[in-house]
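> just to be clear, the model below is a prediction. Sequence and coordinates:
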Amino acid sequence: MRDDGLERAIDAAGGIAQLARKIGISQPSVSTWTRVPAQRVVAVETATGVPRNDLRPDLYEQAMPAEPVDPVDAARGQEYALLATLLSAPPSKRLLDQLAALGGDATPLGRAHAALADAAARAVPSQVEREYFDLFVGLGRGELLPYASYYLTGFLNERPLSRLRADLTKLGIERIANNSEPEDHVAILCEIMSGLADGGLDASPDAQRAFFNNHVSPWMGRLFADMEGTGNARFYRAVGALGRTFIEIETEAFTFAN
């Protein structure tokens, strides 16, 4: 039996098929859920408007930090959540309109935001959907394979994935049966980092740094650089530039903190 949060999300999306499409996974995977998986909470919240506290109160109420979240960490969480949303499925017209209103400044991240806003303002939803398909899905496979195992070993479902699964178990993040998407997909890892950054997932600063160093830093910047350098994608080049810039900032910050 589905819990109330999942039922609300399905109703808000207009059905199981629509929810699956909005978050970029297969309908059978969503059909097997009894509650929203921890690594999908941010994507479902973004797609449906149902707050994460309602989707998974066990994670986002009991695990709420005692002190208010630092504004920098809250902003980091939002940045990761944005990347997770853009990498889990092509953006809707509504999201493109919201991105077009992003402001920028003279910092590297501010310039990346401004470039993304410009790309969103020029984007045609159907063309962005085609970009996403060609880059990440394709006929047989996409131009890019956004998985840690592939970038670190040249193959899918290798040891980096098994090490990630062991660390997710330590963090209390469950794998849902019959969910075909491996956990080392870039969108899932960004979603997990969002929860670690904004306090939605209960983990110490040392655990957060270790997770980043072990599962994000060794490869994700290269994926974003490849995305930025692709010749046929206009909108997702801007996403790649934003992701590369943000991961560089995160890497420097974690190195300094260490």
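In hand now; what should we look at?
> please count neighbours and contacts with C-alpha atoms only from this point.
Fine.
> list the buried residues in stretch 143-152.
Buried residues in stretch 143-152, counted by 16 or more other CA atoms under 10 Å: E143, L144, L145, P146, Y147, A148, S149, Y150, Y151.
> another structure for you, compare them:
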Amino acid sequence: MTSLNDFTPTFDDERALRADIYRLLGALLLAAPDVDLLDWLGGLEIEEDDSPLALHWQALARAAANSNPDALTQAHFGHLVGVIQGDVVPYASWYWNGRLMDEPLIVLRRDLRRLGIARAAHSNDPEDHLAALCEVMALLIESASETVNKSEATFFLRHIAPWAERCMADLARVETPFYACLGELGQHFFALERERLVLMDKQDTSSDLIASVSLDTPAGASD
């Protein structure tokens, strides 16, 4: 069994936990969880308190424990992929302008080039899928020095904050309990991140990404 509350986090611990949460959200938006991930989620031990974030984690863990991978594979396709499009279209361009492959994607690609982040050659999906943006955030968090990484705040506020909470709120309304709980958790997490990173963005210090990394954008998550 795994607990999210079994240590007193240091600055580095907190940063690592945030990166892990971004990667988990991205993975669950990208594809249905396999047996191992679903078992891990179902076995999470969350501190019994009344904080909204803890309650959302508890709900996701319960939903995972009562789900099976095959059903979630079908649900993921219906909710987030679809034959034409899913119930939720998790792309920045869609939420900004109601169209895919639009101006927000152009701006995002420019900023990714500045950060030295490149889409993986084998991926054909647009980089503005929320799962890909979560992966970028994890990379930025992990690349931060002991000082504040302003690139992290700037990227989030420019490319995620304007629409991600709405996207996850839409996911929270789907009929599958697991994905509804994922939407509620994601909506609350992004709200907390927005509050945190607005404050970070006001600070003067910054650190730049130096190394170029490869961004694996979602496969099979197009409309």
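That came through, no problem. For clarity, every value in this text was computed on a predicted model and none was experimentally measured.
> surely S31 of structure 1 and I16 touch.
Yes - counting by CA atoms under 8 Å, I16 is a contact partner of S31 of structure 1 at 6.8 Å.
> any chance of the buried residues of stretch 143-152 of structure 1 in CSV, plus distance to R8 of structure 1 and secondary structure?
Shown next, in CSV, are the buried residues of stretch 143-152 of structure 1 (distance: CA to CA, whole Å; DSSP: H, G, I helix; E, B strand; the rest coil):
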residue, distance to R8 of structure 1, secondary structure
E143, 35, coil
L144, 34, coil
L145, 32, coil
P146, 30, coil
Y147, 30, strand
A148, 32, helix
S149, 34, helix
Y150, 36, helix
Y151, 37, helix
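> out of those, which is nearest to L201 of structure 1?
Set against L201 of structure 1, the nearest of the buried residues of stretch 143-152 of structure 1 by CA to CA is A148 (21.2 Å).
> and that closest one? What does it align with in structure 2?
Counting by TM-score structural alignment, A148 of structure 1 corresponds to A92 in structure 2.
> do you know how far that match is from R158 of structure 2?
Note on A92 of structure 2: its distance to R158 of structure 2, by CA to CA, to the nearest Å, is 11 Å.
> have a look at how far, on average, stretch 220-229 of structure 1 is from structure 2.
Following the fit onto structure 2, the mean deviation recorded for stretch 220-229 of structure 1 is 0.5 Å by mean CA distance after the TM-score superposition for structure 1.
> onto which residues of structure 2 does that stretch map?
Aligned by TM-score structural alignment, stretch 220-229 of structure 1 falls on residues 164-173 of structure 2.
> residue in structure 1 matching E103 of structure 2?
By TM-score structural alignment, E103 of structure 2 lines up with R159 in structure 1.
> how near is the nearest residue to that match once chain neighbours are set aside to V186 of structure 1?
In space, and not counting its chain neighbours, R159 of structure 1 is closest to S149: 7.0 Å by CA to CA, 6 or more residues apart in numbering. As judged by CA to CA, S149 of structure 1 and V186 of structure 1 stand 11 Å apart.
> now do the strands in structure 2.
2-3, 44-45, 117-119, 213-215 (DSSP state E).
> Provide the aligned range in structure 1 for the second one.
Mapped onto structure 1 using TM-score structural alignment, strand 44-45 of structure 2 spans residues 102-103.
> got a list of contacts for the matching stretch?
With CA atoms under 8 Å, 6 or more residues apart in numbering as the test, stretch 102-103 of structure 1 has contacts from G110, H113, A114, L116, A117.
> can you check stretch 88-97 of structure 2 too?
By CA under 8 Å, 6+ apart, the residues outside stretch 88-97 of structure 2 that reach it are 79-81, 99-105, 128-130, 159-160, 163-164, 167, 170-171, 223.
> hmm, back to that, and the match of stretch 220-229 of structure 1, how far from the chain's centre?
Its chain's average C-alpha position is 12 Å from that of stretch 164-173 of structure 2, according to CA atoms, centre = their mean, to the nearest Å.
> A119 of structure 1 matches what in structure 2?
That one, A119 of structure 1, aligns with A63 by TM-score structural alignment.
> show me the contacts for that match.
By CA under 8 Å, 6+ apart, the residues touching A63 of structure 2 are G42, P177, F178, C181.
> what about 7 Å?
P177, F178 (CA atoms under 7 Å, 6 or more residues apart in numbering).
> same thing with the one 5 residues further on?
Applying CA under 7 Å, 6+ apart, one finds that N68 of structure 2 lies in contact with no residue.
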